[in-house]
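Participant: The sequence isn't on hand, but the structure is:
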């Protein structure tokens, strides 16, 4: 059909070869009276609305919807669902009440919208008002309440259902497992009148996720015994391979790998990723690489699995190389990719690499994502930069319990006790329920900041309110708070009156506090308890030996060392390291093996002269060998942390911050010396020891000499 000519008042169509013409007015009247034309218009509007909703253009979709003279129930339901998915609940509810006719599907869609927008009360109200309910209505309610952890409400609805289909059973099993009630899920699974592959997969995954991987594998074997009745899907195999990884079941995992290869599932991205993780967990990185290179792919899940696998095997540099290669190949990282890469930055204490990854996250708009944000907080505080971690925390749009715990623990590690308590107050006001990690972080913050009274109040608060279960870790923190403040007898009494038996860790905390306050009697009792519980615990021998050495009881030092030698117990050597330009440089006390040793020692000798000018006198109590005073002074001058600081001074630009990590607690003499070194060189020096971070600047330390 061709348009031959056009006039404003008349449109004439000419059909070739017929000589037939018709005016637009007559043509439109003909169409309007045709039922097919009405269907065509409705279909056209429906397509436009669908397109707008798919692209989250909700207002444009509403404009098209309003042009429909008599929208049917299907168009209403589409718009209601669109509003709910865009969290515009009021608009969805208003449109729902405007509907002239509502069917079961529209009721179900509105109820689901209530759950999408977290309005549980309205969901229940609408459900109660429904004129008739389908099995989907009941299942929607069950899924919704399970989503918000209201498992008792969901349970009540499940048992009230007039008829339960297999989807309802599966929903309840999945909900039990997601909310940690695996036994209830297993009971329901066994009660099911019939099971499909979703039932088996949900139960296998639930057992595995709650540390019962062996049982999960046993259930998979039982499932395979059902024959053709139940055929595993790719999701089933993913769950089973993950269970093999968590159980380190190498032989069984290899068998399943061969099986999925025969079925052609090995080309599935999620199965490939699960296999990479499985081999990495079993310390078979070569096999992980073989799976990775087994096919050409651009799938982010597979790349992320390899990054995570290297991290699991402490091959953090390789993990970051893979992450960089992934970016160069044009594979955009997701939240999990960033989390794994940032974990490897933590493993290397590589702040520079962490900042580069942070920049990539900003470019992709993921900085405010809760999972990426949480990983950035941890990366920054573990690499010595708490301030940037706090900035990231404030930018996270939707904080979860991990966000709050990360910033509280970070503040505790850096000795910012008042910050930790302030964040806790904000957390409570935000209606976020604290957990055991919150409790540990707060007690640790009080310990490192000398806030013994606040620590007591928090311990009492959590014990009485039952908001978090009081565990051995919390008692250890409380012992630390009392011990650091010099209340050693009270700390010992707390240990002996605990409702659970103390382990060696709790007694070690007390012993460490005794070395700070030179309390030999309590220390000897604590050391005996540790050795009774753990005869080969080197820390107990070393701490007691150091206490004897500081009191110049050299015969007791010799006795302890003989006992260690007889029992084959070796002391963990004190070592410090500094990461510069991605390279980790490690030092032992008195070490001369580093390529820059001559320059390091020259720098430390120069610093030694400057320290004496400022009145520094070495504290020989920390020279733990029976040698001449002059030799003790030399030994103290070349402790591992000082060597690392010396290397940092000769390797970095003037004015930059030096960050040193140490595996043991920094000694008192080095602590005094580093305060003065920071003043001499006019730089900030950060030292992380086994307990906390110390920020040295202008002759002072952030710990206030309390650590």
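Facilitator: Sure thing, it's come through. Predicted, not measured: the structure shown is a model, and the values here were computed from it. Numbering: from 1, shown residues only.
Participant: Every contact and neighbour count from this point should use C-alpha atoms.
Facilitator: OK.
Participant: Which secondary structure elements does the helix or strand hosting residue 526 sit against?
Facilitator: Using DSSP states H and E, the element containing residue 526 is helix 520-533. Helix 520-533 makes packing contacts with helix 488-496, helix 504-517, helix 538-550 when contacts are defined by 3 or more Cα pairs under 8 Å, 6 or more residues apart in numbering; DSSP states H and E.
Participant: what packs against the first one?
Facilitator: Counting contacts by 3+ Cα pairs under 8 Å, 6+ apart, helix 488-496 is packed against helix 472-484, helix 504-517, helix 520-533.
Participant: if you compare the ones you listed, which one is most tucked away?
Facilitator: For the helices and strands packed on helix 488-496, ranked by mean neighbour count under the definition mean count of other Cα atoms under 10 Å, the leader is helix 472-484 at a mean of 24.
Participant: List the contacts of that helix.
Facilitator: With contact meaning Cα atoms under 8 Å, 6 or more residues apart in numbering, helix 472-484 is reached by 439-440, 443-444, 446-447, 450-452, 455-456, 459, 488, 490-492, 494-495, 498, 500, 502-503, 505-506, 509-510, 513-514, 516, 707.
Participant: One more to weigh against that first structure:
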């Protein structure tokens, strides 16, 4: 090789290192001018340079100028086509090569594997096996093992493993690593361990692969032991272990390991940060999460979309939604994961309207939702009881094909159930190809909210018969249904079966359901005894539930005990004052009512005002008692006057127990007539087209008088009226309510 050729080769190498294609072309021109017949070696270097600079047209032109290309010439251009994915051209060149060596075959096989032509790769491998002049090497085996692993072809991988043993390569790390990866991905972890233990040498990559395999199979202790036994650990080793602990629910161990990693002064990348922030979110460890956030800022990782998304998720889970918003707004790049984290964050923190809004913003940015994002926003619509918007997302799921994902279908079953369309909910459930525990629980809960005890219990029993395992939420649904139907014995049996048959430890919510079960049925002494035996201290909902039933069953003794307990627990909770006032008012003890009112005033306790709202033409109309703020107030009150007259003719008698004031009867009737839900229903009767149900949502429980009145209204107007109060659904139709007057 001449000095000039050697000089040009050095310069071409420098062009590759600096990615300077213009300089490479100038050198090419200089070679043509100064060397009339350049050596094949120099031309090979030119081909190699153009290949590395991704100029494959120039690389091929130089190759075609070589009169007698040597083996290296063929292999360089083959490798260029292989890496660039130009498989048609690669195949054509390979068919012309006069002599194929291991590099030629490996370039072709690797090209097919890298660019998804798996059957072509397998075909080339089989042809290579038939070439008797060809000895397979570790690169070939490694490439084919990666193919087998990616495709889940364990049978092919096992055959290649046998050939590896035959050719004596089993102890080599180069083939051992993909073998371990393949077997662990297939769940054959003990076969993976056998390969790992049989290696003559083990490098850090091999250890990392084995640890990853053990974690993938849930073998946490074994992976930790191997991690601690590693002679050398790199950043990937630590990150793999931190990620594995996080994914297996061992968040505390992941955070502690991250601290140790920092003390080792190792480079921390976005994957490490992402995993440890996810662990902090799982632990709801806001303080530690903020510390890591500060470290993220110091190490200039804030612009990384993976880290930013993990921070949004962390703050959302820690109920610090303002911090989540701040991180999200400052992110310079956002992907579907980032947007989904914000949608889910809003939904989990009770900001359902914001979740729907941010989802719409994502669509305006041209980002298509995945099944998880769509399922999350549908869940937010369910929490808002927003059937119109939820139905639009249902349409989007149908058009995009996302309806086939169980996360979306489950969210839709929940949506229609929470919006009172239980028939549509059940129909969607029946149309699902695959149903899991969440699907069944969504439908069980839907029927339970409607008070349809028989349907709820039948569904629950079918769920068990299908071999599905109920969870705590399922039992809340079925026990609540028993409570609202007065099925005390059955509800008690289900409660006991949670631990005895299903191994589920009851939470406070389950005990509250049991208090409700006894209380609604008038078994107040049993409810009191049950409370004394509870392993939990009753919360405000438990005491309010008991107190409400004491009012309904006129049990002043237990009622006062419940009220005092509620006041001790939450002195500012108005429920104890309101419910006790109701009990005293029912007995005409207005002095006691006045005393309670003075107590509320002195302590600054205020009753939560009642609101009802109805959605019409994408606008929400909100009403409070005696509300005259609506531009349609004159029409609404006129409609109520007409309705009231017709109701009285049908036998309606106002229930004065719902008025906690010592005033004239006429004034009481006036107050009852102008409750918020009656105003909303009147609005619906005026504006919602005949034939469509009137849907009203209320923030408090429906009072007895409004419940009775709505039954009469549904009969007089021949309209379906659906009222969702703070506890359940009431479907009024033809003078009856779906709850059977038991709520």
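Facilitator: That came in fine, so what should we check first? The model shown is predicted, which means the values in this text are computed figures rather than measured ones.
Participant: TM-score of the superposition?
Facilitator: TM-score for the superposed chains, counting by TM-score structural alignment, normalised by the length of structure 1: 0.77, backed by 635 aligned residues with a Cα RMSD of 4.1 Å.
Participant: after superposition, how close is the helix holding residue 526 of structure 1 to structure 2?
Facilitator: Taken against structure 2, helix 520-533 of structure 1 registers an average deviation of 1.2 Å after superposition, with mean Cα distance after the TM-score superposition for structure 1.
Participant: what's that helix aligned against in structure 2?
Facilitator: Helix 520-533 of structure 1 falls opposite residues 556-569 of structure 2 when the two are matched by TM-score structural alignment.
Participant: Rebuild the helices and strands packed on helix 488-496 of structure 1 as CSV, extending it with distance to residue 386 of structure 1.
Facilitator: What follows is these, written out as CSV (distance: least, Cα to Cα, whole Å):
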stretch, distance to residue 386 of structure 1
helix 472-484, 22
helix 504-517, 25
helix 520-533, 34
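Participant: With respect to residue 595 of structure 1, which of those helices lies nearest?
Facilitator: Put simply, out of these the one that sits nearest residue 595 of structure 1 is helix 504-517, at 35.4 Å, with distance taken as Cα to Cα.
Participant: ok, average deviation of the closest one from structure 2?
Facilitator: So helix 504-517 of structure 1 averages 2.0 Å relative to structure 2 (mean Cα distance after the TM-score superposition for structure 1).
Participant: by contact count, what packs against that helix?
Facilitator: Helix 504-517 of structure 1 packs on helix 472-484, helix 488-496, helix 520-533, helix 538-550, going by 3+ Cα pairs under 8 Å, 6+ apart.
Participant: Nearest to residue 26 of structure 1, out of the ones you listed?
Facilitator: Nearest to residue 26 of structure 1, of all these, is helix 472-484, at 86.0 Å by Cα to Cα.
Participant: Where in structure 2 does the closest one align, residue-wise?
Facilitator: The aligned range for helix 472-484 of structure 1 in structure 2 is 508-520, by TM-score structural alignment.
Participant: And residue 681 of structure 2, how close does it get to residue 711 of structure 2?
Facilitator: Here the criterion is Cα to Cα, to the nearest Å. By it, residue 681 of structure 2 lies 12 Å from residue 711 of structure 2.
Participant: now residue 144 of structure 2
Facilitator: In this view, residue 144 of structure 2 and residue 711 of structure 2 are 72 Å apart by Cα to Cα.
Participant: Comparing the two, which residue is more hemmed in?
Facilitator: Just comparing residue 144 of structure 2 and residue 711: by other Cα atoms under 10 Å the higher neighbour count belongs to residue 144, 25 against 22.
Participant: what helix or strand is the more buried one on?
Facilitator: helix 138-151.
Participant: for structure 2, which helix is longest?
Facilitator: helix 633-650 (DSSP state H).
Participant: Report the mean deviation for the helix or strand just after it after fitting onto structure 1.
Facilitator: For helix 633-650 of structure 2, the succeeding helix or strand toward the C-terminus, using DSSP H and E, is helix 665-673. Its aligned residues in structure 1 lie a mean 3.1 Å from helix 665-673 of structure 2 after superposition (mean Cα distance after the TM-score superposition for structure 1).
Participant: With that, I have no additional questions.
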